[in-house]
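Visitor: the following comprises the amino acid sequence and a computationally predicted model.
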Amino acid sequence: MIRIVIALICSVVWVSVPVNAQLLPNNTNLNAQSVQRWMQTNRDIAPIVQVVDSVNTTEEEIKAFEALPALAQDQKITAILKANNLEDAANKVIHKHGWKSVGEYMRLSSKLGNAIAAYFLFGDLGKLTEEQAKQLKEKADPAILAVPRSDIEFIKRNEKSLQQYIKAYGAGR
């Protein structure tokens, strides 16, 4: 009887790890769960992200950081957090909201921001002449032009729930 109970406990523990991992949203793509998690995290993580963002001040530094693979970004972010005694606070926030790292949150933020910008850009293009549209595309950030159509459609489908973030972006334009 004891062997059966131990076997059951072991099988539940062993099976529960992959099941729990599957319940977490995919935080690399825009989907309802990841964006909801992103919105819930904003207030808690804002001071931490401000410190991380303050390190890369020039356009070149920002682009160089964004060009790094995710692991290298996370290592740099961890070093910044350690240097500013924010590692424990950051870990509490990311674990509370189910992120793997501050970098993962920031990458989804960038993806969402680019998708909102592309939503506006491509919406504006439909209202312009062909020449105006061409000029606008030439001036646009390549990251925004590279946003997948599926991300733009996600913003369109979820415009109501993202309204305050879309308004904030629109006000900054």
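Guide: In hand now; what should we look at?
Visitor: drop to CA atoms for contacts and neighbour counts, all remaining ones
Guide: Will do.
Visitor: of all residues in this protein, which one is nearest the centre?
Guide: Geometric centre of the chain, nearest residue: Leu108, 1.1 Å, by Cα atoms, centre = their mean.
Visitor: the structure to be compared is supplied as follows:
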Amino acid sequence: MKCITQFLSVFLIVLVAVSSHAQLLPDNNNLNVQSVNRWMKSNRDMAPLIQAIDARHLTPESFKTFEALSSIEQDQYIELVLREENLLGQADSIVRQYGWKSVGEYMRLSTKLGNAIAAYFLFGDLGKVTEDQAKQLKEKADPAVLAVSQADIDFIRRNEKTLQQYIQAYGAGR
């Protein structure tokens, strides 16, 4: 009986620890204040890793091939690239420091954020042009930008000032 009681005690402690840790990690798959703040805080540290990965995608075709991979396949490819570039240890440290599941997760949120910002400006501009100009803009726009949800565009609208301040500070090197 004592053994069962000890086991249950340890199990409950582990369960509480795991659930409290899980609550601390934001949803990094969707645009929300926590995930975007995490992205902003980790952006500078992630930059050399992303540059190494992006260097492998010198053509639009290779980039499209990468984007077409599943999340798991992207993460495997990224790990391979970082290992080959001797950046895997640095990547693991940065991922742990900022609470990302992987560099790929950071990259996918970056893409989602970038597409949402582009859509916010595109659809904002559509209201200021003629119908023919709007049609031309839509025809030239990236399909990923056109597919951005209204919820993500609204998120950008609500957080435009914060994002603008971050971009300005980042550009100034602060």
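Guide: Yep, that arrived. As the structure is a prediction and not an experimental result, all values here were calculated from the model.
Visitor: thinking again about what came up before, the residue nearest to the centre of the first structure and Pro25 of the first structure: what is the separation?
Guide: Distance of Leu108 of the first structure to Pro25 of the first structure, given as Cα to Cα, to the nearest Å: 12 Å.
Visitor: and if you look at Arg43 of the first structure?
Guide: Taking Cα to Cα, one finds Arg43 of the first structure at 20 Å from Pro25 of the first structure.
Visitor: so those two - more neighbours on which side?
Guide: Each of Arg43 of the first structure and Pro25 has its neighbours counted (other Cα atoms under 10 Å); Pro25 has more, 18 against 9.
Visitor: quick one: the more buried one and Gln36 touch, right?
Guide: No - the criterion here is Cα atoms under 8 Å, and Pro25 of the first structure misses it with Gln36 at 9.8 Å.
Visitor: helices along the second structure, start to end?
Guide: Taking DSSP state H to define them, one finds helices in the second structure at 2-24, 33-54, 60-68, 71-84, 88-98, 103-126, 131-140, 143-146, 150-158, 160-171.
Visitor: among those, which is the most enclosed?
Guide: helix 103-126 (a mean of 19; mean count of other Cα atoms under 10 Å).
Visitor: how close does that one sit to the first structure?
Guide: By mean Cα distance after the TM-score superposition for the first structure, the fitted helix 103-126 of the second structure averages 0.3 Å away from its aligned residues in the first structure.
Visitor: output the contacting helices and strands for that helix.
Guide: Under the contact definition 3 or more Cα pairs under 8 Å, 6 or more residues apart in numbering; DSSP states H and E, helix 103-126 of the second structure sits against helix 33-54, helix 71-84, helix 131-140, helix 143-146, helix 150-158.
Visitor: switch to 7 Å and redo it
Guide: helix 71-84, helix 143-146, helix 150-158 (3 or more Cα pairs under 7 Å, 6 or more residues apart in numbering; DSSP states H and E).
Visitor: residue range for that helix in the first structure?
Guide: Counting by TM-score structural alignment, helix 103-126 of the second structure falls onto residues 102-125 of the first structure.
Visitor: now do that stretch: everything it contacts.
Guide: 27-28, 73-74, 77, 94, 99, 133, 143-145, 147, 151-152, 155, 166 (Cα atoms under 7 Å, 6 or more residues apart in numbering).
Visitor: give me that answer again for 8 Å
Guide: Applying Cα atoms under 8 Å, 6 or more residues apart in numbering, the external contacts of stretch 102-125 of the first structure come out as 27-30, 38, 49, 70, 73-74, 77, 90, 94, 99, 133, 136, 143-145, 147, 151-152, 155-156, 166, 169.
Visitor: do the same with stretch 70-85 of the second structure
Guide: For stretch 70-85 of the second structure, with Cα under 8 Å, 6+ apart as the criterion, the contacting residues are Leu49, Ala52, Ile53, Phe66, Glu67, Leu88, Ala91, Ser102, Val103, Gly104, Glu105.
Visitor: so how far is that stretch off the chain centroid?
Guide: Remark: stretch 70-85 of the second structure is offset 15 Å from the chain centroid, using Cα atoms, centre = their mean, to the nearest Å.
Visitor: stretch 27-35 of the first structure too?
Guide: 8 Å.
Visitor: with stretch 160-173 of the first structure instead?
Guide: Distance, centroid of stretch 160-173 of the first structure to centroid of chain: 16 Å (Cα atoms, centre = their mean).
Visitor: kind regards, and thank you for your time.
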